[in-house]
Structures are given as C-alpha cells and as structure tokens.
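Asker: sequence first, then the predicted structure:
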Amino acid sequence: MTDLVVKSCGPMTTLQDRGRLGYQRFGVSPSGAMDRRALAMANVLVGNPPDTGAIEFMNLGGAFTAEGGDLRVALAGAGCSLSVDGTAAAPQTSVLLKEGQSLEVGHARSGTFAYLAVAGGLAVEPQLGSLSFHLRSRLGGLNGTPLKAGDRLPCRAGAEGGEPMQLALSLPEETGPIRVMLGPQDDYFTPETIRLLQESEFTISSQADRMGFQLTGPRLEHAKGFNIVSDGIVDGHIQVPGSGQPIVLMRDRQTAGGYPKIATVISADLGRFAQLRPGTAVRFKAVGRDEAVAAARQLKDWIAALPGSLTPVRFNLTTEHLLSRNLIGGMVNGLAPAASDQAS
C-alpha cells in the first residue's frame, strides 16, 4: 500500500469529506469540508466522487512525500500553489507524485481553505460514516487529531490514477452580498434591525474558525431579549447573542443553541462565505425560498458537470519540458553491420 507521508503542515490541517450526516439528534456535529465546491474540484481531477475525503488546509500549506508507490493528486481552493520536487503544477490540474518525490502546498493567497485529493481516496477508517475531523469532539480525522509531521496516510489501491487531467470549468465569479433567508427567529428583532442587517457592512473578525465566524459591525438590537429555548442549528444560521454582534455558524457548529437566529446563509453561498478572510467586509441580502432552492440546484448541477469538463493535460513542447522527459528508449549504431550480415 502506498502512503502519503506528512513532512510539515499547519495546525488545522485535517481530513474532511461531506460530513457526518444523520447524528445531530444525538448532539453530533456534521463537520465536513468548509468549501464543498473546492473539495469537489480536487476530487474530480483525480477521478473520485466529489464528496470523497481529502486533506483540508486552513490558511497554511504543507509538505508531503509518497512512500510505497506513486500517487495521483490534485489541489483546489484558496489560490494555493502546488509543486513536485520544486516544479510548479498548473492550476486545476492533477499531477503524478512518484515514490520518494516531495510535494509542497503553498499558503492560501485568495481565500482560507484548500483541498488535496488522492486518486482512489484515503484508506482511513471512518467514524460514524465520515472521515471528517471535528475538533471539539475529537471525532474523525487520523486517530482523532489534526494532521502533523510524521503522520502516514494510507491510500487505496489504484492511487496512481491514470493520466494527468485538467478542469476547463472554473468556479463562477461570484460577487455581491451573501444571500440569506430571514429566520427562523427574525420575529425577535425589530423591522429596523432587519433593515440594518441588509443595508449595513460587517467585517469578518479574527474570531473565525470552523465552528463560527464572528462579525463586527452595527449592533443588532433584539426586540424580545436574546435568550430563547434552545433549538436546532443548521449550517449558516446567524445567531445574535446579547452583544448584538452576529455569529455565522459553520460546519463544526453545535447542534442546538439558545440565541435567536435572525437569518440563515443559503447553502449555495456558504462555501463562498467560508473563504472570506478576517478583515474582509461583507454584506447580506435577504432572498426568498424559491431563489435559495434555485441556487442550491444550480450549485448541484455545477458540481455534476465537473467530470464532463475534464480534459487531458496538454504540455507545451518547450525545451524545458522536453529536457524533463526521458525521450530515449535505447541506442543503436547505424554504421555497425546488422546481425544478419554478420551471420552470413
């Protein structure tokens, strides 16, 4: 079996897939990849289903090597670079990491979260049906911890994964406000506060992690107090505690909470929101159910279209590329007599 060996990585480098679904009634957070679009891109590039478990990087990259065989890998998200033995790979391409070679993932340049996928997936035992690591419960991941130097990730058979591929389909250019649906406790706020949420600019604070992004901005006043009977939480809920500063709950969120939730980030925009860095300004726009459902279907269709946008990598025949290849399969002496001539 081929192993992907961790040489170095950031403190919150973890294993993530779609998440641990179906256990919230037991108080188990779903966890899962912060940006499922980028996870899907990395997986599709190496021939995996879009939700297959991969390595999630948060801000910082890492260094790895292959032991026991070759690995086909791909990276997507956060503008991170990928190189093998110092040779940079083109964006949105898969590369072959040969046994003993070094792979380096650069730090995030245009977001926060990036994903490294391996052809065939990682042969790590899931917990409650998922590889996703959840920090506070220590569920999932590799032995219930984030990755660290010296860890060995076993990879499934067929990890070399065929020829290099590239994605012709990029993430859509999305700008403008993050779309939300009001509620479920928008009645705990005055109409003026609802208007303030939609017309004001907030800033992602430094208190932002996989559990939630705290925002700074105008105070959102409560109309009925800030305590409610604890009820269920979903990804994207915007809680407003007594401080009046909203918190957008993310993948590692709790499963129930006792602060009123003024609105909920729609599922199609949550990956884009997750990539916003601390200090980034953000605005919100309330939309109806029909637009939220249409956006979710559009994202689902976009992910489903990824495999159809794969094309083989076409190298430019530069001198540097030709010199990097072993183009000689053997040598003959054209002046030497042929074997048949010598026999006669």
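Answerer: Noted; the coordinates are in hand.

Asker: only C-alpha atoms for contact and neighbour calcs from this point on.
Answerer: Will do.

Asker: and H321, how many neighbours does it have?
Answerer: 10 (other C-alpha atoms under 10 Å).

Asker: name the element D341 belongs to?
Answerer: helix 339-343 (DSSP states H and E).

Asker: and if you look at R272?
Answerer: Going by DSSP H and E, R272 is part of helix 267-274.

Asker: again with A74
Answerer: Here A74 is assigned to strand 71-76, by DSSP H and E.

Asker: stretch 153-165: end-to-end distance?
Answerer: Using C-alpha to C-alpha, to the nearest Å, one end of stretch 153-165 lies 23 Å from the other.

Asker: ok, now stretch 248-256?
Answerer: Using C-alpha to C-alpha, the two ends of stretch 248-256 sit 14 Å apart.

Asker: ok, back up a step: summarise which helices and strands the strand holding A74 is packed against.
Answerer: helix 36-45, strand 94-97, strand 113-118 (3 or more C-alpha pairs under 8 Å, 6 or more residues apart in numbering; DSSP states H and E).

Asker: can you put those in TSV and add distance to L153 and mean neighbour count?
Answerer: Converted to TSV, those look like this (distance: least, C-alpha to C-alpha, whole Å; neighbours: other C-alpha atoms under 10 Å):
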stretch	distance to L153	mean neighbour count
helix 36-45	16	28
strand 94-97	14	26
strand 113-118	10	29
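
Asker: so which of those gets nearest S340?
Answerer: Closest approach to S340 among the helices and strands packed on strand 71-76 is made by strand 94-97 (42.9 Å; C-alpha to C-alpha).

Asker: packing partners of that closest one?
Answerer: Under the contact rule (3+ C-alpha pairs under 8 Å, 6+ apart), strand 94-97 is packed against strand 71-76, strand 165-167.

Asker: which residues does F284 contact?
Answerer: Contacts for F284 (C-alpha atoms under 8 Å, 6 or more residues apart in numbering) come out as 177-180, 197-199.

Asker: got another, please set it beside the one above:
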Amino acid sequence: MMVRRLRRIIGCLLLSALCACGSISGRRDTGIVIARRAQIRSSTAVVAADLLAVERGAVLDILDETTAENGERWYRVRAHDLDQTEGWIEARYVVLQEMIDLSRKLAQEDQNTPAQAVGQLRAASNLRLSPDRSSDDNILMRLESGAHFEIVGWKYTPKPKTAETEETDDVPKSAAPRRAPRREDEQVGPEEEYELWYKVRLDPSVSPAPAGWIYGKQVELAVPSDIIFYRTGREFVAWQRLDDGAVASNDARGAIPDDARPGSWVILERSGAGGPPRPTDPDFDRILVLGYDADKQEHYIAYRSGDVRGFLPLRVERSGSEKTFSVRIQGSDGQIREVRYRVRRDERGLIRVEPPSEVRRR
C-alpha cells in the first residue's frame, strides 16, 4: 500500500515537472526591437535598474511575459550580447519575429512593383498587416510622426461603424477617454462609407518590418518640390521621373531625396469630383507629362490625356535609347488592359509622347 502510494506521488511529481517544462518552452519566442532605443530592466517595477540599452533591429529571446498593475505588458527577454543579459522590457518596444516574417511575405508580393509615390505620417500611427482597424491583432508596430515610406498601392475598405475609430489609427490604452457622443444639433457632412488605406514599403532605418498597411487619413503625400506647383484642380496620386528613370523613393536614412533638381516627370492625377470615393473608382483619371527645357530653365506640358479610367501600377522602362511608361486603362468594353506610351525627344531635345493606337482612336 505504502509503495503504491509512493509510486503515485512520484508519478504526479514527474508529470507536473514535464508540464511545467512544456509551458516554459511554449512561451519562448524571438522578438525584434522596434523602438529607436529601449532598456532591458531588472524588473517591471518603476524603480527597477537599467541592465542593457538595445536599439532598433536588435534580436531578443522572449522567455516569459506578464502584465503590470498599470496594464502594461512586459516580456522577460535574453539579449544577444556577450553577457547574454536577461531582464524585462516593455512589450510595446518589441515585435514578434513571426509578425516580421508575415510582413516580409507582404513585401514579396510587390517586390517587382516600383514606388508609385512617397508619403509621410501626419501623426504617430500603426503599421498593420491588413487594411483593417477594427481590432489590434494585425498591428505590426507603431510608426513615429513624420516617418517616410514608399507607396506601392492603395485600397478602399468599408468604414468601421464604431464611434471609437474616427480619424486616427493608434492603440488606445484602457484608461484613455472615449470620444464624446455627437450632439443632436451638431451639423455634419455626408458620411463616408469607405476609408483609404496605403500599402507601403519601408526602409530598415524606419522599421524592421519591410511592408504593411497604413490608414490613409494619417498620410500626407510628399509631392516633390519640382512639380508640386503644377497641381491644379486635381490630386497627384503617383509620379515618376522620366529624365533618368529614377523613382521618387526613400534614401538610406528613410528621408525624402532631393527632388528639387528640375526634370521631366510622368504624373497620374485624380479628380475630386463625384462625391466620396468608392472601391470601384479608378486609381486616376488623367495622365500628365511634364518636360523640362534646360535652355529656358522652365517646365512645359509635353502631354495631357483626356479623361480615362486608369489603374496602377505606373511603370517607367528604358530599352536602349527608347523610354516608355505603362499603365492600365479600362476600355469602353469594360476590360482593363495595359497600355504603353512611347517617350522620345525631338530635334530641340524636347520630350514628345506617343500614345498607343487604342488611346489615339478614343
């Protein structure tokens, strides 16, 4: 009897040990630091000692996690320094490796798509895996105000019906005040049914996640100073240089390059007429080509299309001495086809654009 009871106790102890080991190993993961600089601390307490400073891109082994009394989540981590420092770091400074891997898959979808435009954040906002702000499960990280990125596409999605998600895309803390209810006598404009999202590509200096989605109302298009004064009546939605084939993109520091140098551009424009945008609307409705006369040191309109129903992406290509740009245009039969415009220079060196035959017929 005693021997049988002793064996049962030993078995339970062994089973408990195995379960404990399994739960610890199940919490192990890898994380990437997303803050410019953060501290690994001795504990989650306010008076905890700083053990090690880590910078954006540092890899950490996640050993455990907990939630402090103020609601902040913390990870117990092991750094990859010489001392293999272990301590605690706030979870908001770290993104899990599995999320980075999903972001890399998103970037691969557009690896052959040139940047269509450049944008910057009006305020701190979330980088997400999908164009949806109804939950926090798809958040990759929080980008700082002023962060720059390449825009490779965009999408309109149904606007959330909840009152808490109005104009921003930031993770609210549990103690944050909610938006006050609208007064009955408050005058409001027509309610938009859809909201704009940008699919973006980011430099490693800005984010360890290479791609994601950003809520459109947080984004300001960074139109190059060389062409911004030619924006009259319609919005610029995409632009690329024609004189050297360079794309308006980020430099190594994630800042806008010097686009003040005069040059020739192909620009896609969109009219604001017709009410709030819908997912079925075209990406652009007119093509504008600006040439630059170096002798007169001034721009001129080399080509301006009629109204079209056009769709991204815009591609500028060079074959020998010939240069072309292509877009997708919806024809009268409703079919969307890629059309290619030939760009050449005349005897004076001025740009001339030759539309494809199907565009000339229309």
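Answerer: Great, that's in hand. Predicted model only: the values in this text are computed from it and were never measured.

Asker: can you give me the TM-score here?
Answerer: TM-score of the superposed chains, computed with TM-score structural alignment, normalised by the length of the first structure, equals 0.25; 150 aligned residues with a C-alpha RMSD of 6.9 Å.

Asker: before we move on, back to that, so which of the contacts of F284 of the first structure comes closest to L249 of the first structure?
Answerer: V180 (12.9 Å).

Asker: and that closest one, how far is that from Q16 of the first structure?
Answerer: Distance of V180 of the first structure to Q16 of the first structure, given as C-alpha to C-alpha: 25 Å.

Asker: could you pick out the longest helix of the first structure?
Answerer: helix 289-305 (DSSP state H).

Asker: just the buried positions in that helix, please.
Answerer: For helix 289-305 of the first structure, the neighbour count (16 or more other C-alpha atoms under 10 Å) marks 292, 295-296, 299, 302-303 as buried.

Asker: tell me which helix or strand comes right after it.
Answerer: Next along from helix 289-305 of the first structure, by DSSP H and E: strand 310-312.

Asker: ok, which of the helices and strands packed on strand 94-97 of the first structure comes nearest L82 of the first structure?
Answerer: strand 71-76 (6.9 Å).

Asker: beyond the closest one, next helix or strand please.
Answerer: Criterion used, DSSP H and E; the element after strand 71-76 of the first structure is strand 82-84.

Asker: quick one: list the elements packing against the helix or strand just after that next one.
Answerer: Using DSSP H and E, the helix or strand that directly follows strand 82-84 of the first structure along the chain is strand 87-88. Using 3+ C-alpha pairs under 8 Å, 6+ apart as the contact test, no helix or strand touches strand 87-88 of the first structure.

Asker: state the distance from T65 of the first structure to Q166 of the first structure.
Answerer: From T65 of the first structure to Q166 of the first structure the distance is 22 Å (C-alpha to C-alpha).

Asker: scratch that, K285 of the first structure is what I was asking about
Answerer: Distance from K285 of the first structure to Q166 of the first structure, by C-alpha to C-alpha: 35 Å.

Asker: the two: who's more crowded?
Answerer: When K285 of the first structure is set against Q166 and neighbours are counted by other C-alpha under 10 Å, the residue ahead is Q166, at 21 against 16.

Asker: my read is that the more buried one contacts V95, right?
Answerer: No: in this structure, Q166 of the first structure is not within contact of V95 by C-alpha atoms under 8 Å, at 9.5 Å.

Asker: about what we covered before: buried stuff in the helix holding D341 of the first structure?
Answerer: In helix 339-343 of the first structure, counting by 16+ other C-alpha under 10 Å, buried: nothing.

Asker: so what's A286 of the first structure closest to, chain neighbours aside?
Answerer: Leaving aside its sequence neighbours, A286 of the first structure sits nearest to V180 (C-alpha to C-alpha, 6 or more residues apart in numbering; 4.9 Å).

Asker: pretty sure K285 of the first structure contacts R179?
Answerer: Yes: taking C-alpha under 8 Å as the definition, K285 of the first structure is a contact partner of R179 at 4.8 Å.

Asker: count of neighbours near H237 of the first structure?
Answerer: Neighbours of H237 of the first structure using other C-alpha under 10 Å come to 27.

Asker: so who does it touch?
Answerer: H237 of the first structure touches 248-249, 261-265, counting by C-alpha under 8 Å, 6+ apart.

Asker: farthest pair within those residues?
Answerer: L249 and I262, at 12.1 Å, using C-alpha to C-alpha across those.

Asker: give me the common contacts of these two.
Answerer: By C-alpha under 8 Å, 6+ apart, the residues touching both L249 of the first structure and I262 are 237-239.

Asker: the longest helix along the second structure: what's the following helix or strand?
Answerer: In terms of residue count, the longest helix belonging to the second structure (DSSP H) is helix 2-27. Next along the chain after helix 2-27 of the second structure, taking DSSP H and E as the criterion, comes strand 29-33.

Asker: give me the buried positions along the helix or strand just after that following strand.
Answerer: Following the chain from strand 29-33 of the second structure toward its C-terminal end, the next helix or strand by DSSP H and E is strand 37-41. Within strand 37-41 of the second structure, the residues that qualify as buried are 38-41, counting by 16+ other C-alpha under 10 Å.

Asker: quick revisit: filter the contacts of F284 of the first structure down to the ones in helices?
Answerer: Using DSSP H, the contacts of F284 of the first structure in helices are 197-199.

Asker: which of these ranks first by neighbour count?
Answerer: L197 leads these on contacts (other C-alpha under 10 Å) with 22 neighbours.

Asker: any idea how far L182 of the first structure is from that one?
Answerer: 10 Å.

Asker: part of a helix, is R104 of the second structure?
Answerer: Yes: looking at R104 of the second structure with DSSP: H, G, I helix; E, B strand; the rest coil, it is inside a helix.

Asker: in this structure it contacts G212, no?
Answerer: No: the criterion here is C-alpha under 8 Å, and R104 of the second structure misses it with G212 at 9.0 Å.

Asker: so which of those two has more stuff around it?
Answerer: The residue with more neighbours, out of R104 of the second structure and G212, is G212; 25 against 16, by other C-alpha under 10 Å.

Asker: SS state for K7 of the first structure?
Answerer: strand.

Asker: could you measure from it over to L103 of the first structure?
Answerer: Distance of K7 of the first structure to L103 of the first structure, computed by C-alpha to C-alpha: 9 Å.

Asker: pretty sure the residue nearest to A286 of the first structure contacts T264?
Answerer: Yes: in terms of C-alpha under 8 Å, V180 of the first structure counts as a neighbour of T264; the distance is 5.2 Å.
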